[in-house]
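**Student:** Here is a sequence together with a model predicted from it:
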Amino acid sequence: MQKVKGAADWLTKWFTLIVIVWAAINYFVPSLSLWGKSSTGYMLSIVLFGMGLTLSLDDFARIFKQPLMVIVGTIAHYVIMPLIAVLLCWIFQLDGPLAVGVILVGCCPSGTSSNVMSFLSRGDVALDVSIGILSTLLAPVMIPLLMQLLAAQYVDIPWQSLFITALKVVLVPVVLGVACHMIFKEKIAKVTVVLPIVSQVAILLIIGVVVAVNNAKLFSPETLLAIPVVILHNLSGYALGYGFSKLMYRLYPKGFRYSQQKAITFEVGMQDSGLGATLALTSFAATPIAAIPSTFFSVWHNISGSVLSAWWRRHDDKYGIPADAENGRAVKAAAPTTV
């Protein structure tokens, strides 16, 4: 088990680099992953089933213990990221499937990577997990609803397909995972050690499929425009998520303290891009180019999240800001005494 944990830690540490290398390999040898085009839904279901296995009733109870912060954080996620996506499509004049792909990744729930980034930055991981759970459970309803409202101007939105697919690959696996956790209890601990490896391998397979399917168009003049859009989308999410949490601190200082501000920043800015790619390949199968923004997002938000969490930690250490600080203010040194 120790070797498995070590392998999981190694994979997590180097995951972003591995994603880039794996994407490059599939770009030059697309036959490696083309076989999985029809199986991305199953791959993502494995990831979310694993997520369910790690959850207990206590995790859901946290949502009710701090409902205001969880609900407000979830609303912020589902308002800020979709609207930024629409704005960026307008600014960069994106159209058709590419615009749909940008909006689709903006309508997805928060990504599981945000939990890791929140932990590394000394944020409120419990709040991060709670918002992630709620946004994921709402995904089968929120994604088709938001897509119909925001993306119908570009293509006809198959909202029924989006709803059914999200229900099958998101809600059902999570519920089954939670049920297994409740039934087998302590025995699940032996399995959860392997889950990080399984989840990350599944995400790599999905990325490989998207790159392979879009091999000819991945770096065309049209799709290259998605790279700055994705970067701005993610960074704007961080900025507005943090600004929103600072505003909420003024309204409710007991709840939206420094560690909660960090958690909401990551929860707003980081998306479940694996789900976005899967939905694009299934519900918009005729135009697989719609999955490209999710693929770019998957690589980029792991890079930006790692940089931001490391900077936040160094910043707090430099200025002596404790993890439980009220609002991120540096601890003032005592004034020197005069004799």
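**Tutor:** Cool, the structure landed. Numbers count the residues shown, from 1 in each chain.
**Student:** all contacts plus neighbour counts: C-alpha atoms, from now on.
**Tutor:** Will do.
**Student:** Give me the residues contacting stretch 214-224.
**Tutor:** Applying CA atoms under 8 Å, 6 or more residues apart in numbering, the contact partners of stretch 214-224 are Y27, P30, L98, V211, P288, I289, I292.
**Student:** Redo those residues as TSV? Include neighbour count and distance to V268.
**Tutor:** Formatted as TSV, the contacts of stretch 214-224 follow (neighbours: other CA atoms under 10 Å; distance: CA to CA, whole Å):
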residue	neighbour count	distance to V268
Y27	23	30
P30	21	33
L98	23	22
V211	30	26
P288	21	26
I289	26	25
I292	31	21
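**Student:** Of those, which pair is most distant in space?
**Tutor:** P30 and L98 (20.7 Å; CA to CA).
**Student:** V47 and T40, how far apart?
**Tutor:** V47 sits 11 Å away from T40, going by CA to CA, to the nearest Å.
**Student:** do the same with P67
**Tutor:** Distance of P67 to T40, computed by CA to CA: 33 Å.
**Student:** got it, and S259?
**Tutor:** S259 is 35 Å from T40, by CA to CA.
**Student:** again with I264
**Tutor:** Separation of I264 from T40 (CA to CA): 29 Å.
**Student:** got it, and V4?
**Tutor:** Taking CA to CA, one finds V4 at 25 Å from T40.
**Student:** likewise L149?
**Tutor:** When distance is defined by CA to CA, L149 is 26 Å away from T40.
**Student:** Looking at I264 and T40 now, which is surrounded by more residues?
**Tutor:** Between I264 and T40, counted using other CA atoms under 10 Å, I264 has the larger neighbour count: 34 against 25.
**Student:** which residues touch the spatially most central residue of the chain?
**Tutor:** Taking CA atoms, centre = their mean, the centroid of the chain lies closest to G111, which sits 1.7 Å from it. Counting by CA under 8 Å, 6+ apart, G111 touches G132, E267, M270, Q271, D272, S273.
**Student:** Put this next to the previous one:
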Amino acid sequence: MGGFSLKFIVLINHAVTKYLPAWIVISALFAYWVPSLFNPLMDWTGFMLGFILFLMGLTIPAASISYVFKQPRTVLFGVVFKWTFTVLLTIGLGMLFLRQHHEILAGFILAGSVPSATAASLYTFIADGTVILSITMSVVDTLISPILTPFIMEHAVGHLIPIDYLSLVSQMLMIVLLPILAGMAIKRYLPSFVDRVRPAVRFCSSITLIAIVLSVVAGSQALIKVNLKLLPILILITIAQIILPMIAVFAVSRKLKINPMDSKAILFEAGLCNTALAAILAINHISFLAAVPAVINTVLNLSLGAWIAAKLGKI
């Protein structure tokens, strides 16, 4: 009986982690059709992201931190590429396809002009990239975004988006740095405990990620429903918004002879933005309609990111 239970657990673990992108798409569709089932999850999105990063911290060797300080140019390259290529591509796509829909245009540009997604570190982890590099770039993003995001929005669409600098920094500290540092501390002082839970880390991360998708889609279902006619074009240009920076930055980083693990981290830095934050800013400072592109981006960057991370993890 015990052997059967163990095999069943292994089977479920394999089914969830191997086919995570498919589960994310299925979850998004399910949450769209029955959003009321998942509304209670909305208040826990930040906690769930923190939990994922805590699990990551359990697997990060403390010695890897010193690597970042030996490669400051790599951090600078990733951050500069994101705030130039990714932002300019986003503005170009938006102006080309959404010029007649000003609020949605503003939301689309906002979704590509915020700090990198907290999930970027998770996908860097899954892809066997340099997680600490990903975290460092996210912190730099957070520190400079209160200046860059309003500047970009004002000059791109005429909207000035006020951002609470301390709140943004606090969010990064609470959701990203503190959980990872806690995980690293436990790994250092309770190594036997970490060895026991390590086999379940990826499974728990995957289940939590699915819960985040359910939460985001359920909370924005009404917004998506009233704008279904724009959904096809939004999906297509959002895919381009995510994938093209990844392809470009990976090609350039390899040309610059940046090592493969760092290149993977930079890839997710360039392609994945904190669209949950973008949705909140859109609702608070533009309109509910402007949050729709961020919601679509959230589903796509989680599903595409998971798929790409799984593929890169085999390289």
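**Tutor:** That came through fine. Computed from a predicted model, the values in this text were never measured in an experiment.
**Student:** Can you pull the TM-score for these?
**Tutor:** Put the two chains on top of each other and the TM-score (TM-score structural alignment, normalised by the length of the second structure) is 0.77; 293 aligned residues with a CA RMSD of 3.3 Å.
**Student:** Mark which of the contacts of G111 of the first structure are buried, thanks.
**Tutor:** Neighbour counting by 16 or more other CA atoms under 10 Å classes G132, E267, M270, Q271, D272, S273 among the contacts of G111 of the first structure as buried.
**Student:** show me the contacts for the fourth one.
**Tutor:** With contacts taken as CA under 8 Å, 6+ apart, Q271 of the first structure has the following neighbours: V105, G106, C108, P109, S110, G111, F297.
**Student:** got a list of what the residue mapped onto the third one from the second structure touches?
**Tutor:** Right, the one you point to is C108 of the first structure. Residue pairing (TM-score structural alignment): C108 of the first structure is matched to P115 of the second structure. Counting by CA under 8 Å, 6+ apart, P115 of the second structure makes contact with S138, D141, T142, S145, C273, N274.
**Student:** Contact partners for the equivalent of the third one over in the first structure?
**Tutor:** Yep, that's T142 of the second structure we're talking about. Aligned counterpart of T142 of the second structure in the first structure: P140 (TM-score structural alignment). Contact analysis of P140 of the first structure by CA under 8 Å, 6+ apart lists L162, F163, I164, T165, A166, L167, V170, L171.
**Student:** Please pull up the equivalent of the fourth one in the second structure.
**Tutor:** Structural correspondence for T165 of the first structure with respect to the second structure (TM-score structural alignment): Q171.
**Student:** Pull up the gap between its match and P232 of the second structure, please.
**Tutor:** 32 Å.
**Student:** and if you look at A63 of the second structure?
**Tutor:** Distance from A63 of the second structure to P232 of the second structure, by CA to CA: 46 Å.
**Student:** Please apply the same query to V79 of the second structure.
**Tutor:** Going from V79 of the second structure to P232 of the second structure by CA to CA gives 30 Å.
**Student:** Settle it for me: which of the two has more neighbours?
**Tutor:** Using other CA under 10 Å as the criterion, V79 of the second structure and P232 rank with V79 on top: 22 against 10.
**Student:** Check the contacts of P115 of the second structure against P40 of the second structure and report the nearest one.
**Tutor:** For the contacts of P115 of the second structure, the minimum distance to P40 of the second structure (CA to CA) is 21.4 Å, reached by N274.
**Student:** Quick one: residues contacting that closest one.
**Tutor:** Per CA under 8 Å, 6+ apart, neighbours of N274 of the second structure: A111, V114, P115, S116, A117, T118.
**Student:** Swap in 6 Å and give it another go.
**Tutor:** Applying CA atoms under 6 Å, 6 or more residues apart in numbering to N274 of the second structure gives the contacts P115, S116, A117.
**Student:** now those as JSON lines including distance to A306 of the second structure?
**Tutor:** Below are these laid out as JSON lines (distance: CA to CA, whole Å):
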{"residue": "P115", "distance to A306 of the second structure": "19"}
{"residue": "S116", "distance to A306 of the second structure": "15"}
{"residue": "A117", "distance to A306 of the second structure": "13"}
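**Student:** Let me have those in CSV, extended by distance to I280 of the second structure and secondary structure.
**Tutor:** Putting the contacts of N274 of the second structure into CSV (distance: CA to CA, whole Å; DSSP: H, G, I helix; E, B strand; the rest coil) gives the following:
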residue, distance to I280 of the second structure, secondary structure
P115, 13, coil
S116, 15, strand
A117, 14, coil
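**Student:** what's the neighbour count on the nearest residue to W159 of the first structure once chain neighbours are set aside?
**Tutor:** Spatial nearest neighbour of W159 of the first structure, chain neighbours left out: P144 (4.8 Å); criterion: CA to CA, 6 or more residues apart in numbering. When neighbours are defined as other CA under 10 Å, P144 of the first structure has 24 of them.
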